[in-house]
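J.: output the structure for:
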Amino acid sequence: MLLWGEEFTPGIVGLLASRLVDEHYRPTVVVSLDGDVGRGSARSISEFNLAFALQECHDLFTKFGGHPRAAGFTIPRENLPALRERLPAIARRQLAHLSLQPTINIDAHVRLATLTGENFQFFRDLAPYGEGNPIPVFITKGVKVVDAIRLGAQGQHLKLRLKHEGALWNAMAFGQGDAWHKESELLDIVYRVGMDQWSRSGTLRMIIEDFRPAAGQFTA
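T.: You can find the predicted model right below:
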């Protein structure tokens, strides 16, 4: 996916590209135009190597750089039509015969009661997180939904109160409001843990990446 225009400011092109990748699971390039110069930001999926793709188009850029999942470049406006022809051709070659579905790499199957402040500090000590050192992702099965509230103008987000083996957690599931069904009392959840920036007491908060109705039984 390649978009360009004067309405895209340099400060938002990276955020917009990331958002489109999250929504469509396709490599995305967004270019901010200022006169005859374009400044682009690209985000990708694990199956498509941006660094190699941009290298194949190097003659079109004034400068470029990045890594397989994120990159940026400066390009003369007159070269954008050529980029629109080349990048999709490269993508078709790299992604041919692949079924593009987003996946989540899970680091550990854990009990919520084990995610204490002490253990969380251990994971914080592993920072900084990034492309080569992603934030740990966990799975817990058979989690009871104590409370669920849909948030956002269209109810697109989900705020949850969860219980598992006596441990209570607050959780947010961004963009997953439509996936929630009231009859789903027990869930299997995939998530990461971080500090609640709105909490004065420094409590932990769970960010849910995905969830599904649980098949097992729950013991409170």
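J.: please count neighbours and contacts with C-alpha atoms only from this point.
T.: Noted.
J.: what about residue 22, which helix or strand?
T.: Here residue 22 sits within helix 13-24, counting by DSSP states H and E.
J.: following that helix, which helix or strand shows up next?
T.: strand 28-34.
J.: hmm, back to that, chain center to the helix holding residue 22, what's the gap?
T.: Per Cα atoms, centre = their mean, to the nearest Å, the displacement of helix 13-24 from the mean C-alpha position of its chain is 9 Å.
J.: residues contacting the longest helix along the chain, please?
T.: Across the chain, the longest stretch assigned as helix under DSSP state H is helix 80-95. Identification of contacts with helix 80-95 by Cα atoms under 8 Å, 6 or more residues apart in numbering yields 1, 2, 47, 48, 53, 57, 60.
J.: the fourth one contacts residue 70, doesn't it?
T.: No: here residue 48 does not reach residue 70: they are 10.6 Å apart, not a contact under Cα atoms under 8 Å.
J.: quick one, strands of this structure?
T.: Here the chain has its strands, by DSSP state E, at 2-5, 28-34, 37-43, 63-67, 70-76, 108-109, 138-151, 157-164, 167-173, 186-195, 204-213.
J.: could you dump those strands into TSV with mean neighbour count and distance to residue 123 added?
T.: Formatted as TSV, these follow (neighbours: other Cα atoms under 10 Å; distance: least, Cα to Cα, whole Å):
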stretch	mean neighbour count	distance to residue 123
strand 2-5	15	37
strand 28-34	24	31
strand 37-43	25	26
strand 63-67	15	25
strand 70-76	20	25
strand 108-109	12	13
strand 138-151	19	12
strand 157-164	20	21
strand 167-173	19	18
strand 186-195	19	9
strand 204-213	18	12
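J.: next, the second sequence, to be compared with the first:
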Amino acid sequence: MGRLADSVDALRLLCTTDPKRAQALTVKLNEVNQLRQDQTITMFADARQKVGANRNLVFVQSQNYNEGLVGLVAGRLAEEFHRPAVVVALGPHHAKASMRSIKSFDAIKAIRDLGDLVMERGGHPMAAGFTADAKNLPKIKKQLEAAAARLTDEDLQPETGYDCDLELKQINWELFKELERFAPFGFGNPVPLFYTKSVKLLSFYPVGAENRHLKLKLPGFAGIAFGQGDLAEKLEPGQLIDIIYSIEQNSWNNHSNLELKIKEISL
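T.: Here you go, the predicted model:
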């Protein structure tokens, strides 16, 4: 609530004994939450398109980003690309940024090392943020990228596990809504991951800059495997694959469907 509006309404809902007042506050809170979700999806889609290839650190910025949502988007980028991610909301004079990181990169130390390039800073090793003069952003980006250049290929490999086995036929909107009750996801509360064995691969094709990602058609669902485009030469339509994935909502042109974000493919 506090990311887009006054969070005091949430407190009022907890404190009120008037059913009509509670109903009105519930409607208002739901509307703000839906707006937050819609804006986060839009920001994330834009940020994802700006991610450069072969970088140890993601750094994206825009005047159109909502400063209250940069942390959510940075978290999704760090999770998806498994590298430190910085998302910056540009203002007329100042920029507000949020960083989400991985275990092998101390976010708050990297920001503290920026010294006078930033005006305010705070956070911890996995999640931190700063406010800076917009003119300092090129230097800030260069210094953070230099710090992340020390990360090894092993550091940038995701630690893939999963929470439980699942059949594709068990995936539906009811399950997705139940999973969403555990949100928000992030450090300390990772998105649930599932394992399905012997899934028939109907078709596939590489997407994105330098064909870095892989789009898959599976029975009943589309799948996207970020950073796994090199698997295209090893796959064949009709073969059986084992997958570890999360269940995501994909919204486009006022239409929503469930999509599998695939973390790992085993042949």
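J.: just give the TM-score of the two.
T.: The TM-score (TM-score structural alignment, normalised by the length of structure 1) is 0.61; 203 aligned residues with a Cα RMSD of 4.8 Å.
J.: between the contacts of helix 80-95 of structure 1, which sits nearest residue 202 of structure 1?
T.: Proximity of the contacts of helix 80-95 of structure 1 to residue 202 of structure 1 (Cα to Cα) peaks at residue 47, which lies at 37.7 Å.
J.: ok, the residue opposite residue 120 of structure 2 in structure 1 once aligned - contacts?
T.: Alignment note: residue 120 of structure 2 maps to residue 63 in structure 1; criterion TM-score structural alignment. Contact analysis of residue 63 of structure 1 by Cα under 8 Å, 6+ apart lists 73, 74, 75.
J.: who's in contact with the last one?
T.: With contact set as Cα under 8 Å, 6+ apart, residue 75 of structure 1 has these partners: 37, 38, 39, 40, 60, 61, 62, 63.
J.: repeat that for 6 Å
T.: The contact partners of residue 75 of structure 1, by Cα atoms under 6 Å, 6 or more residues apart in numbering, come to 38, 61, 62.
J.: what would those residues look like in TSV with distance to residue 150 of structure 1?
T.: Converted to TSV, the contacts of residue 75 of structure 1 look like this (distance: Cα to Cα, whole Å):
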residue	distance to residue 150 of structure 1
38	39
61	45
62	46
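J.: and the longest helix of structure 1 with strand 28-34, angle?
T.: Interaxial angle of helix 80-95 of structure 1 relative to strand 28-34 (axes from the mean of the first three to the mean of the last three Cα atoms, to 10 degrees): 170 degrees.
J.: mind listing what's buried along helix 80-95 of structure 1?
T.: Residues of helix 80-95 of structure 1 classed as buried: 80, 83, 87, 90, 91 (neighbour count, 16 or more other Cα atoms under 10 Å).
J.: kindly calculate the angle that it makes with strand 37-43.
T.: Going by the same axes, to 10 degrees, helix 80-95 of structure 1 makes 20 degrees with strand 37-43.
J.: and helix 80-95 of structure 1, how far from the chain's centre?
T.: Helix 80-95 of structure 1 sits 24 Å away from the centroid of its parent chain (Cα atoms, centre = their mean).
J.: then stretch 115-130 of structure 2?
T.: Chain-centre distance of stretch 115-130 of structure 2: 20 Å, with Cα atoms, centre = their mean.
J.: next: stretch 161-176 of structure 1.
T.: For stretch 161-176 of structure 1, the distance to the chain centre is 19 Å (Cα atoms, centre = their mean).
J.: follow-up on the earlier one: so which of the contacts of residue 63 of structure 1 comes closest to residue 160 of structure 1?
T.: Using Cα to Cα, residue 73 is the member of the contacts of residue 63 of structure 1 that lies nearest residue 160 of structure 1, at 40.6 Å.
J.: thought the closest one was touching residue 66?
T.: No: counting by Cα atoms under 6 Å, residue 73 of structure 1 stays clear of residue 66, with 8.6 Å between them.
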